[in-house]
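Participant: pasting the structure only:
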């Protein structure tokens, strides 16, 4: 497996002008006296690729406005444009399409992930304590094998002197040279998660064991002996239960068929009785409703008879409330001058007869109930 990564040029833009530095295929040498910006040039390449901690000199950062990097990543030739002080990277592909990346997360695709994708390397994660999904490998883990800062010369190659980076160095090296794969890294991540789960369960088990020891709980061997004894007692109880059941069946009367027939007959009779009871309850409720209605009718007739008796001799010619004359009201014959409703033709004798009839009907309903 080989990774094709080639820088073609870098363009530095200020408010005044622009400077372009081109790189030929093969070996390139950037030479110059101390302080002329050789290291800054490589740091600006790193910045254009999406690094968040590129070491750009203050004077350069103050005057520079943007960096444009022409680079080939695998089979993709792109122009990466990044403004100083911004985390967004504008990406223009050779086929005319464009997209945007982010150097600091967010909603845009991360630059480190997209660079790995263009180089044909899988996006994998390494196990890390406290992170359930692990820690992702990015392009800048690979970049340590590509760019050695001046400060690391004679001290560290690809970060090998930093023990915290050892896992990432090893993983990215294996991926770059085909010694590992995405599936293997996923399996290693799963193994790490299972080992962490195993350790947690061991810690929980030890805590439980200490707690049981502190409260004087029996040991496992004692519990095992007690379990064997309990199982033996259970088997003996099961044997005795079967013997009791067999004795009980033997003690039952011989004429089982007649007893079952009698029970069946009683069940049918009980069901018929329950149905009759339901019918009777419904009839009682209807009778109670009828008696209540008759009570209402009797009370109405009693009130009508009382009103008829009390007002029979009165002929209203004025309103008893406002004292205005009502004798000239145009009310049809047989209607009340006050309320204009039809006057009842019933007499006291008629009311008494209706009351007697309703009372007799009520007494009959009570007797039936």
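Facilitator: Happy to help now that I have it. Because the structure is a prediction, the values reported are computed rather than measured.

Participant: please make it C-alpha for all contacts and neighbour counts, starting now.
Facilitator: Noted.

Participant: show me where the stretch 201-350 of the chain has helices.
Facilitator: Counting by DSSP state H, counting those that start in this stretch, the stretch 201-350 of the chain has helices at residues 220-251, 256-311, 348-368.

Participant: for the second one, what is the distance to the chain centroid?
Facilitator: The offset between the C-alpha centroid of helix 256-311 and the centroid of the whole chain comes to 56 Å, using C-alpha atoms, centre = their mean, to the nearest Å.

Participant: burial of residue 272, as a residue count?
Facilitator: By other C-alpha atoms under 10 Å, the residues close to residue 272 number 12.

Participant: one more structure, for comparison:
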């Protein structure tokens, strides 16, 4: 039987007041001219359940909150949501006190329960994630939400002649199909889990195959030999390394005995080098002393020469009396010069010109200093010569010791070093090749591990697919339910009298209607009225099938917005609208309170003869103060505005 879902009332709240719309009848019609709020009220119902609603500017400007009173099975559930609602929160209220019992987000936040989860749980519909592709081609999944179910329950005006439950959109079509299968028992939690597992295995197998191909290409490009040849080469290298290690140990033993003989010579060479260096330094220092002494002697000889020249000049020039200036050759007689001044430079005349000459004591002092310096220089030159001879002797000794060391090295040590270097090079080469072989082995092991995981996943996928097939085959009764839905759909097409239809059925793959072999998208060419009538017949068939079958859990609610607008106003269109309304009235009259239908339209079509529409509960809307938004004046058709999408995202 159907899952019982009923709208008890809708309260529209503004900043100044509120208005409650009661839906206490099986069939309610919202009637009124364009722009009076019929569709907006239906959109507010969708908004309250957490859906993305198309709201007019008037609603967004004046309505602050919507409260939806639901009957879900045996539970009364009251939902409230702000308008607009950038936070994406739906409140659960106590239906009697209106106190907030819980606040549930529209979108999942770290596994937190959403309003969709709460509604699906109350309706007994699985909260599942299903593969994004029909046959679980990848591990990607998408959640089945209450809004996917709402697309079956609420036929919006913009979709009534072009889309069934969002089948034209890629991101909603897969959940639509999955939800249909859950409602008819063609799928369950275990089967859905297996389908998700198949998708995960498909993704893993694809990744394994890509990795296997990449590693195989790498092995080919690097000319990696087979594992058998790698193992054979590794054994040969290990044997050669053992031989090299033995040879190196033997050379080390020989080098140890040779080293004792060379240690004495190296010690003597070190001592000779140190001694030669010290003597070279001593010789250099003594050479510097000789140079300094020679400089001192040269300065003393220069000073002595200057003293002698001054002495001679004093004697020669002191007796002269200049009458003519030796520079300008002018007579000096007319120059007024004091008696105690020099007639040339006019400086005070010295007491005696002879007194400025160098005396004998000064000359003797210079002569003594020069003689003493020459004696010291001679000693320094002798010491420097001896130091140079000693340094030369030490250098010759050092050269002799070096020759002896070189001779011993060439005859004993060099061959050992050459052999050791050669063997060490071979050892390093063998180790590098061994490391490369280890890398090759690791690559082969990785390749085998990937292949092993690939085979394991392929084996598991085969089992999962077999289990999925077995489970689907076991759902014979579920497929019979789809067949009964198919028959119900054909019956509704006939009862409504959809014009021009010769054959109608439900496709078993996508669960959508086929009319004379054409898909729903293709029958629009026949006119919006045909597509609209087919859509209405499809939804009525869903509810009637669920009424007759306790295992079909389609909820007992159907909302249809503006069917006559899509059908048209010609006489034949009006007749089609009459048949649709009459069929809806007959279904609700027969089912009573087991189902609920709500229709929004500009006006009811004229009832056909013998039609019983007395049970249609009409809620009328109008302009001025009779529009849907309470306490807001509507100035008429010119003030009507197109709808806009709400900011909240499902």
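Facilitator: Looks like it came in fine. The model shown is predicted, which means the values in this text are computed figures rather than measured ones.

Participant: one step back: would you turn the helices of the stretch 201-350 of the first structure into CSV with distance to residue 88 of the first structure?
Facilitator: Shown next, in CSV, are the helices of the stretch 201-350 of the first structure (distance: least, C-alpha to C-alpha, whole Å):
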stretch, distance to residue 88 of the first structure
helix 220-251, 63
helix 256-311, 83
helix 348-368, 96
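
Participant: out of these, nearest to residue 210 of the first structure?
Facilitator: Smallest distance to residue 210 of the first structure across these (C-alpha to C-alpha): 13.1 Å, for helix 220-251.

Participant: re earlier: nearest to residue 58 of the first structure, of the helices of the stretch 201-350 of the first structure?
Facilitator: Within those, the stretch nearest residue 58 of the first structure is helix 220-251; the backing value is 70.0 Å (C-alpha to C-alpha).

Participant: so which residues of the stretch 301-450 of the second structure form strands?
Facilitator: Assigned strands in the stretch 301-450 of the second structure: none (criterion: DSSP state E, counting those that start in this stretch).

Participant: how far away is residue 27 of the first structure from residue 44 of the first structure?
Facilitator: The spacing between residue 27 of the first structure and residue 44 of the first structure, counted by C-alpha to C-alpha, to the nearest Å, is 19 Å.

Participant: higher neighbour count, these two?
Facilitator: Using other C-alpha under 10 Å, the more surrounded residue of residue 27 of the first structure and residue 44 is residue 44, with 26 against 6.

Participant: quick check: that one touching residue 51?
Facilitator: No: look at residue 44 of the first structure against residue 51 with C-alpha atoms under 8 Å: they stay out of range, at 9.3 Å.

Participant: which residue is the nearest non-sequential neighbour of residue 273 of the second structure?
Facilitator: residue 398 (6.1 Å; C-alpha to C-alpha, 6 or more residues apart in numbering).

Participant: can you tell me the SS state at the aligned partner of residue 53 of the second structure in the first structure?
Facilitator: By TM-score structural alignment, residue 53 of the second structure lines up with residue 54 in the first structure. Each residue gets one of three states, and residue 54 of the first structure gets coil by DSSP: H, G, I helix; E, B strand; the rest coil.

Participant: contacts only, for residue 54 of the first structure.
Facilitator: Residues near residue 54 of the first structure by C-alpha atoms under 8 Å, 6 or more residues apart in numbering: 43, 44, 46, 47.

Participant: the stretch 101-250 of the second structure: helices as residue ranges?
Facilitator: Under DSSP H, counting those that start in this stretch, the stretch 101-250 of the second structure gives helices at 115-123, 146-153, 170-184, 189-221, 227-318.
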